[in-house]
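[1] Pasting the sequence and the predicted coordinates here, then a few questions.
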Amino acid sequence: MTNSEMTSLSASLQSPEPGSRSGTTRKRIEKHDFPGYGTYNVHAHPPSPHLQKLAATLTSSSSSSSKLTTLEATSISGNDILSSSFYVSGLVTLTAGILAPLCLLLVGLTLYLFRSIYAETVTALPCNGGTYNVLLNCTSKQFASMAACFAIIAYITTGVVSALTAIAYLKTIVTSIDLESSTIILLFSFFILTSYGISESAFVAKIIFLGHVFTLTGLCIFGILFIGFSEENYLRENWNTEYPRVNVAGEERDGTVWTAIFYGFSSAMLGVSGFETSSQFIEEQAEGVFVKTLKNMWQGVMIFNPLLSLISFAALPIDVITANKDTVLAGTAKVIGHWIKKSLNFPEHWEVGELLSFWVSIDAFVVLAGAVLTAYVGINGLIRRMAMDRCLPQVLLWKNSVTNTDSLILFGFFALCVSQVILLDCDVEALGGVYCYAFLSVMSIFAFGNMILKVKRPSLPRLHKTSWLASIAGFLSVVTALLGNILGKPELLTYFFVYFIVIGVLVLSMFNRVNILRVILFVLREMGVEEEAWEKEPETLGGIAATRSPKWWWNRGAATQVSTSPSAAENPDETIDLETAGLLAKASPKKDQTSKRRSCFKSVVATLSSVRDVPFIFFAKHDDLYVINKAVLYVQKNEQTSKLIIVHCKSEKSGDTQTLSEHVKLIDVLYPKIKVSLLVVEGAFGIGMIEWLAQELAIPINAMFITCPDKDFTMKIQELRGMRIITY
């Protein structure tokens, strides 16, 4: 293309003055709200060998050999969910009395329902984020982020409860240690460990998990023998005790069998802490591992928790269990050890009871510390995903250059955990209540998300399916447990809402940055601050002058050929590059001395423009005006951007794209506050093409959207690597 043709084309697509855009009757559009025209006839010809090389590189990097095995993934989540055995039986006994084993068994049955719910949902959308990821692909981004706030609180409380209980068991051995300071030291230790990376963390978790399963198995075997052969067990005596008095919305009432089951079941749900964690790092797991982790965790909860609770009732009077609710199993092991010594006629100086109690206490300390590790790993995956989606500040994406880990996220989590330790004064029961509110909210929302997935994404391929009956039953079960905790511990709602408000305000402020800045502009105008005259930045074909390109673009030797007309195949010399087309992501300009002297009004306008100057991509498979319109509406509602690039991957069988170009131009005129461009790429849609576009346009993959895949979709969902599904 000659210089004169370039100039003519550029001039023909220059943005008109605000308020005068062709096709709109708007009398006034602010300059900062009008991004300019899009481009509608840009054709790219990525070299096939390069696409194949990118695809091969991505396939090898995501191979199963570099990902977590079943044992490693189960260990990370299992240390959390199985560590609950050390404190949940005591807490459930406070409200259920002798029916605690039954309540823990009911929780196991509920978890069986959630095995299939999680399996269907996460295999359909195999990306990190858990509940947040499901709702992000099925509902609005705001709703997904608010739901994620519950998960964040749950992880904070999980880490604190586990750390406190670990130190409580350690105090049975070393009585002189301080509970609060030791808990903070333990939390800091795992902050350092996780800063070294998930592989090292998985190795430590695996060692802890195997030792813990061995301990619980041994304690269960000895406990069963104790129940069957000991003449000094307390089962009959405990069975005749009255049901505990319960708190019903602040009023004390006598306990009944129904209050014991209702409130006991509600408290027992604390015993499934960690079940959702596996979904937070599914991208780091090898293929097929996730479903196996769900099965392994369910089996552990179903077997160990009810059985150990029953054994504790045989070994200890019920009032001793409630008085030592944080260290029940240590006392149980001590009694069983004394019985073993007496039954086998061991020498008098052999302290078998003390030795078995010491063993259980050490294991409790280690595995509960491992549950702290689980909290760190889970929160890291969730927060990073939210930051990438611009739901949280981008500074959280900073990586430690030495260890290549998200040190800011991990340190922030450590700081929040410390605040909860101090605020709730190391009260495990209070922390357990706060955790239940958050965790049960997460599980109920996840079950709700599963039902939305069935309705809104029915064609999405999935490896497992669950029935509507199971989804509804699981949802009602956790809602019942949530209601029981609210009625039984209403005073803890204050602490819960403090954390929810703090985290929620941060998330909401990120979503409403544009609206907040517009309010500031309005206030400045009302105060009489006038906008200074300032020239618009130079515009090119896309209405925006791109200022950067990925470094490897220039090292590649030759620029990718991009055509401004459908006749590119016939006239390959008529080309420009993507930078000239104005499609590259724009870097924030460097501040100079002049910018420092800008007016307050102009500074706010510049900030507003920089927030919205982040492009997104929507892949249009067909020339469907209805779908493209829905995509634009979704972007306007959920993203703070003024740029949307419609990408069409043109194959040999595809027809002329002229009609598609006209439709995109129409959409661009209909929505004056967002610049809609069309990029036609010669080649098939695939992982190589996705990565090429991400590199060439400097747009992350999580800023790319597609319609819901169907049964004919040739790619695996995980190969989309976080690409969002926004419409049918």
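    Received it, and whenever you're ready, just let me know what you need.

[2] For the rest of this, base every contact and every neighbour count on C-alpha atoms.
    OK.

[3] So which other helices or strands are in contact with the helix or strand containing residue 524?
    Here residue 524 is covered by helix 513-526, with elements defined by DSSP states H and E. Contact here means 3 or more Cα pairs under 8 Å, 6 or more residues apart in numbering; DSSP states H and E; on that basis helix 513-526 packs against helix 600-612.

[4] Can you give the distance from the helix it packs on to the centre of its chain?
    Here the centre of mass of C-alpha atoms in helix 600-612, compared against the chain's by Cα atoms, centre = their mean, to the nearest Å, lies 30 Å away.

[5] And it, what does it pack against?
    With contacts defined as 3+ Cα pairs under 8 Å, 6+ apart, helix 600-612 has these neighbours: helix 513-526.

[6] can you pull the contacts of the most centrally placed residue in the chain?
    The C-alpha lying nearest the average C-alpha coordinate of the chain belongs to residue 129 (Cα atoms, centre = their mean; 2.4 Å). Contacts for residue 129 were tallied using Cα atoms under 8 Å, 6 or more residues apart in numbering; they are 279, 280, 281, 381, 382, 385.

[7] Same check on residue 417?
    When contacts are counted by Cα under 8 Å, 6+ apart, residue 417 is found next to 156, 157, 159, 160, 187.

[8] possible to save those residues as CSV with secondary structure?
    Putting the contacts of residue 417 into CSV (DSSP: H, G, I helix; E, B strand; the rest coil) gives the following:
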residue, secondary structure
156, helix
157, helix
159, helix
160, helix
187, helix
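
[9] another one to put next to it:
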Amino acid sequence: MSPWLTAHAHPLRPLPAKLHSAPCITNHDGPPVPPPSFRDSQFGIIFRRQRQRPLDNSGLKEYLALPSRFVNLTSSFEFAGWGSITRLKLTREDREAGEAKLNKMRKERVLGQFTASALAGNAVLGSVFYALPAVVAVGGVYSPISLFIATLILFLWRPIMEELASALPISGAPYTYILNVSTKSLALVGASLLLLDFASTAVVSAATAATYLAGEVPSLPFPIWVGAAIVLFLFTIISLTGIKESARIALIVLALHMASMTILIIASSVHWGQIGIDQFKANWEAGRTSNASAGSVAKQIYYGFCLGMLGLTGFECIPAYISRIKPGKFPLVLRNLHIPAIILNTAMMILVLAIVPLDIIKGGANVLSILAQLAGGRWLRIWIVIDAIVVLCGGVLTGILSACELLEQLALHRVLPNFFLRLLPKTGSPFVSVLSFAAFSSALYASAGTSLNIISQMFSLVWLTVMSFFPISLLLLRFNRGRIRRDSPISLVVIFIALIIVPAVLVGNIAVNPLTAAYFAAYFLGIVVIFTATQNKIYLLRWIYWTYDQYPCLHHCRATMAWGKILINLMTNLRRQPVCILVKTDEINHLFHMILYVQKNEETSYLKIVHFYDQEFGVPSELEANAKILDEAFPEITIDLILIDAVFEPTNVAALANHLKIPTSVMFMTCPGKDFPYSMSELGTRIISL
């Protein structure tokens, strides 16, 4: 037997009975000779195929003798190269670098329940300034009922969001949730919705703040759109100071807002007690018709409920920065914002109907500032206007910081260029992401003709669609990654009810104003096209080169020849960006499906199969052989096998990333079981199989 075969001989699994009963081969010069064993035939085939490979790993596989689709490129362009097998022992420097990375990540979890609540709280609790007028316009005197029902709906979403966060405490959700439980294409749809949602949050908040100011100061020296631009610029500068400092500013703003709303509620309640219920009766009579049927009343409540969801915008931002929140605080953050949202929206709506005449409410004026004027006088009105401007500016900050977390994840997953990860040296702020998002928000506002009405119409649909991704993500997690550890699994009934509610509310919003769907579709499809293009860069470049290749004259001109070489080099460099799959077993079907995932979801021709082992158990018996088979099966991918003498744990994974110069964000693994002792946020890897 060959020395190679001898060195790799090992006991294999029992063969099926059908193989054991195979007939013997007759030897006319002696007794019957049994057929080769499974072990001998398996390794014989591998050895026969692999020994044709030159020692320097040059040469092509026979598969690539087929003609190339390119006129001026041979099959060697398609061939990624032969893989190799390496045994690696991590150095002390690698381990120190890995430990330093983990410590840095732990130190970034700086947000407690109140600072984390403040970042999204200004958007959630500040939405009362633009949600109430929108709800009254369709819900009329039944608006308190509509708003109360709308705020109660979040009791369905809170346990869904908590279970997802316990399983995958990774920033950028729900994009990162979908990425770990489904395909990257679907995840990019979620990312497109999130980016549009965050931009809408920033633009609507800035424009509403400017509108409130213009409503109180008619002689402003600049138009409303300039005021909105100033707000966007100011909070772009603030966000460049870093997330911790921004959270502290947001907490101060939220505290002032809650104090202002408390004073307004107390003052309005006292005033209501003084004037009695006459105004409420007048509004009730003016808002309902004597022959109103139960169906028309239900329709008003339904439409008000659909638009009442605007009073909850901002909740979707919380999971976007969950990796910055201290462990165990996420459920408290949801509670801290949900309960005040129920009280604030419902109580304010009742007080407005009890004190302010209905024709003024529907007139589109600054409703809460008028309520403050009637309840407390001019001083309280000025206070509420200032509070509205400040807290809505805080909503701009929420949109910017949430978008930065999303853009960082997209850069880590190679959808966006690496320069989105660059940080300011003193503040640690991702300045490229901040400035890019500010530019995108400005472009969104400008393309809508600086119309707050258009952006607001679209905002409700965007928010609802984003919220639908949470139950969808949890359903996919249960089905595709059911073994992962998570806290307090909820009933499937809750998930299905949430999934039923979303389309019902979407239909209601579209029925109120059908143009809403058109604006939403236009912006959404535009972002999806951009992300799809950035994700499929090599595919697009191949089409460009193929078109260039069809014209022979272009290959004789020096200028165009240079462009051809640039395209080839660009494709080659992009293809050689490596990814890793971290494997536990040597099952070839399991390895095959993981490689298929990489082939379908990542643009690379360089894959490293990594296995951590210890000396006691050794390397799985068939891993090396199967790696060679797979290297043969995928000529367009170089498949290396790296065997690491170390324990599989976060520090060693980070050390490996440092050694190979491959970020953990492009290291993939199978779903860990419930007894797995580490969090996915510590590993930083992606789950790609059950």
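    Everything's here; your move. Quick caveat, the model's predicted, so the values are computed rather than measured.

[10] Neighbour-wise, which one of the contacts of residue 129 of structure 1 leads?
    When neighbours are counted by other Cα atoms under 10 Å, residue 279 leads these with 30 neighbours.

[11] tell me the secondary structure for residue 562 of structure 1?
    Strictly by three-state DSSP, residue 562 of structure 1 counts as strand.

[12] Now do the helices in the stretch 351-500 of structure 1.
    Across the stretch 351-500 of structure 1, reading from the start of the chain, the helices by DSSP state H, counting those that start in this stretch fall at 352-388, 407-423, 428-456, 468-488, 493-511.

[13] so what corresponds to residue 602 of structure 2 in structure 1?
    Using TM-score structural alignment, the equivalent of residue 602 of structure 2 in structure 1 is residue 639.

[14] Could you list which residues are in contact with that match?
    Per Cα under 8 Å, 6+ apart, neighbours of residue 639 of structure 1: residue 511.

[15] Whichever strand or helix holds residue 131 of structure 2 versus helix 378-412: what angle between them?
    Counting by DSSP H and E, the element that carries residue 131 of structure 2 is helix 128-139. For helix 128-139 of structure 2 and helix 378-412, the angle between their directions (axes from the mean of the first three to the mean of the last three Cα atoms, to 10 degrees) works out to 100 degrees.

[16] ok, back up a step: what stretch of structure 2 does the helix holding residue 524 of structure 1 fall on?
    Mapping helix 513-526 of structure 1 onto structure 2 (TM-score structural alignment) gives residues 537-550.

[17] List the buried residues in that stretch.
    By 16 or more other Cα atoms under 10 Å, the buried positions in stretch 537-550 of structure 2 come out as 537, 538, 545, 548, 549.

[18] Distance from the chain centre to it, please.
    Average the C-alpha atoms of stretch 537-550 of structure 2, do the same for its chain, and the two points are 30 Å apart (Cα atoms, centre = their mean).

[19] isn't residue 432 of structure 1 right up against residue 161?
    Yes. In terms of Cα atoms under 8 Å, residue 432 of structure 1 counts as a neighbour of residue 161; the distance is 6.9 Å.

[20] just to revisit the earlier point, superposed on structure 1, where does the helix holding residue 131 of structure 2 end up, distance-wise?
    Once superposed with structure 1, the aligned residues differ from helix 128-139 of structure 2 by a mean of 0.8 Å; criterion: mean Cα distance after the TM-score superposition for structure 1.

[21] hang on, the earlier thing: in a markdown table: the helices of the stretch 351-500 of structure 1, plus distance to residue 700 of structure 1.
    As requested, the helices of the stretch 351-500 of structure 1 are arranged in a markdown table below (distance: least, Cα to Cα, whole Å):
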| stretch | distance to residue 700 of structure 1 |
| --- | --- |
| helix 352-388 | 9 |
| helix 407-423 | 20 |
| helix 428-456 | 25 |
| helix 468-488 | 34 |
| helix 493-511 | 19 |
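
[22] Single out the most deeply packed of the ones you listed.
    Mean neighbour counts were taken over the helices of the stretch 351-500 of structure 1 using mean count of other Cα atoms under 10 Å, and the top value, a mean of 24, falls to helix 352-388.

[23] Output the contacting helices and strands for that helix.
    If contacts are counted by 3+ Cα pairs under 8 Å, 6+ apart, helix 352-388 of structure 1 sits against helix 70-83, helix 141-171, helix 179-194, helix 198-229, helix 328-343, helix 407-423.

[24] can you give me the angle it makes with helix 70-83?
    Note on geometry: by the same axes, to 10 degrees, helix 352-388 of structure 1 and helix 70-83 are set 110 degrees apart in direction.

[25] between helix 352-388 of structure 1 and helix 198-229, how many degrees?
    Helix 352-388 of structure 1 and helix 198-229 meet at an angle of 140 degrees, taking the same axes, to 10 degrees as the criterion.

[26] now helix 352-388 of structure 1 against helix 493-511, angle please.
    Computed by the same axes, to 10 degrees, the angle between helix 352-388 of structure 1 and helix 493-511 is 30 degrees.

[27] circling back: which one of the buried residues of stretch 537-550 of structure 2 sits closest to residue 335 of structure 2?
    Nearest to residue 335 of structure 2 among the buried residues of stretch 537-550 of structure 2, counting by Cα to Cα, is residue 537 at 42.4 Å.

[28] contacting residues for that closest one?
    residue 603.

[29] Residue 448 of structure 2: neighbour count?
    Here the neighbour count serves as a burial measure; for residue 448 of structure 2 (other Cα under 10 Å) it reads 13.

[30] And it, what's its match in structure 1?
    Under the alignment (TM-score structural alignment), residue 448 of structure 2 maps onto residue 424.

[31] Centre of the chain to the helix holding residue 131 of structure 2, how far?
    Here the centre of mass of C-alpha atoms in helix 128-139 of structure 2, compared against the chain's by Cα atoms, centre = their mean, lies 30 Å away.

[32] which parts of the helix or strand following it are buried?
    Using DSSP H and E, the helix or strand that follows helix 128-139 of structure 2 in sequence is helix 143-152. In terms of neighbour count (16+ other Cα under 10 Å), helix 143-152 of structure 2 has its buried residues at 143, 144, 145, 146, 147, 148, 149, 150, 151.

[33] In terms of helix, strand or coil, where does the nearest residue to the fourth one once chain neighbours are set aside fall?
    Nearest-residue entry for residue 146 of structure 2: residue 305, 4.2 Å, with adjacent residues in sequence omitted and distances by Cα to Cα, 6 or more residues apart in numbering. Three-state call for residue 305 of structure 2 (three-state DSSP): helix.
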